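> Can you look at this prediction? I've put the sequence above it.
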Amino acid sequence: MSVETEVETFTLAEILAVARDSNRLILWNDETNTFEHVIRCLMHHLQYSETESERIAWEVHNKGKCIVLEGSYTEVEVYRKILKSEGLTVSTE
């Protein structure tokens, strides 16, 4: 008796897409931080341009939150601690 099996192959891109971590760093609106402080922190720590940092600050102001980083748990956690030490209200999901 013979058993046939089908071999399924995947490309590297397909494997990485499935294995990718979906950790997110979320910046929340609060009543203590100024636009200038938020923009300065995003530019300094996350290397966003001034224009992108302003866009994020406005999204946080208008929608209450904004995803500012997606990546591995370690990367997101490092930046969460950095931004929190700057007084920003951040969380991960």
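Looks like it came in fine.

> make it CA atoms for all contacts and neighbour counts henceforth
OK.

> In contact with the spatially most central residue of the chain, which residues?
The central residue of the chain, meaning the one whose C-alpha is nearest the mean C-alpha position (C-alpha atoms, centre = their mean), is residue 69 at 1.7 Å. Taking C-alpha atoms under 8 Å, 6 or more residues apart in numbering as the contact definition, residue 69 lies against 24-26, 76.

> Pasting the second one now:
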Amino acid sequence: MSLESLFPDLKENIKKKQTNKYALILHNDEVNDFEHVMESLIEVCRHNSEQAEQCTLLAHLKGKCDVKHGEYSYLEPMREALLLRGISATIE
């Protein structure tokens, strides 16, 4: 019995993980207001206003929100830029 027969979605899941290995995570805080976070997501992550609003609201309600996916080297400058603006962000 092969792995593919046991896990039919295995190849697709591996392919997906290889192309988007990491996520830039926005964390909720009690310091920054919605406007500042939204403006930062628009400028740093190139979100449109609707995306920025949704991510900001999700982080507020759930504690965190993944705002961008990709290679670590692609996400790290965005994380640094958010941190410089006082916004809590990690890469997972």
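The structure has been received and is ready for your questions. What you are looking at is a predicted structure, and each value in this text was computed from that prediction instead of being measured.

> now, the most widely separated pair of the contacts of residue 69 of structure 1?
By the measure C-alpha to C-alpha, 26 and 76 form the most distant pair in those, at 9.6 Å.

> Find the residues that touch each one of those two.
Shared contacts of residue 26 of structure 1 and residue 76 (C-alpha under 8 Å, 6+ apart): 69, 92.

> Confirm for me that residue 69 of structure 2 is in contact with residue 23.
Yes - under the criterion of C-alpha atoms under 8 Å, residue 69 of structure 2 is in contact with residue 23, at a separation of 4.4 Å.

> list residues touching both of the two?
Counting by C-alpha under 8 Å, 6+ apart, the residues touching both residue 69 of structure 2 and residue 23 are residue 75.

> picking up where we left off before, of the contacts of residue 69 of structure 1, which belong to strands?
24-26 (DSSP state E).

> Which secondary structure element is home to the residue lying closest to residue 86 of structure 1 once chain neighbours are set aside?
Counting by C-alpha to C-alpha, 6 or more residues apart in numbering, residue 86 of structure 1 lies nearest to residue 41, which is 7.5 Å off, once chain neighbours are set aside. For residue 41 of structure 1, the enclosing helix or strand under DSSP states H and E is helix 35-46.

> Quick check: what element follows that helix along the chain?
Per DSSP H and E, the helix or strand that comes after helix 35-46 of structure 1 is helix 50-63.

> What residues of that following helix count as buried?
Applying a neighbour-count criterion of 16 or more other C-alpha atoms under 10 Å, the buried positions in helix 50-63 of structure 1 are 53-54, 56-61.

> pretty sure the residue nearest to residue 86 of structure 1 is touching residue 84, no?
No - using C-alpha under 8 Å, residue 41 of structure 1 makes no contact with residue 84, being 10.3 Å away.
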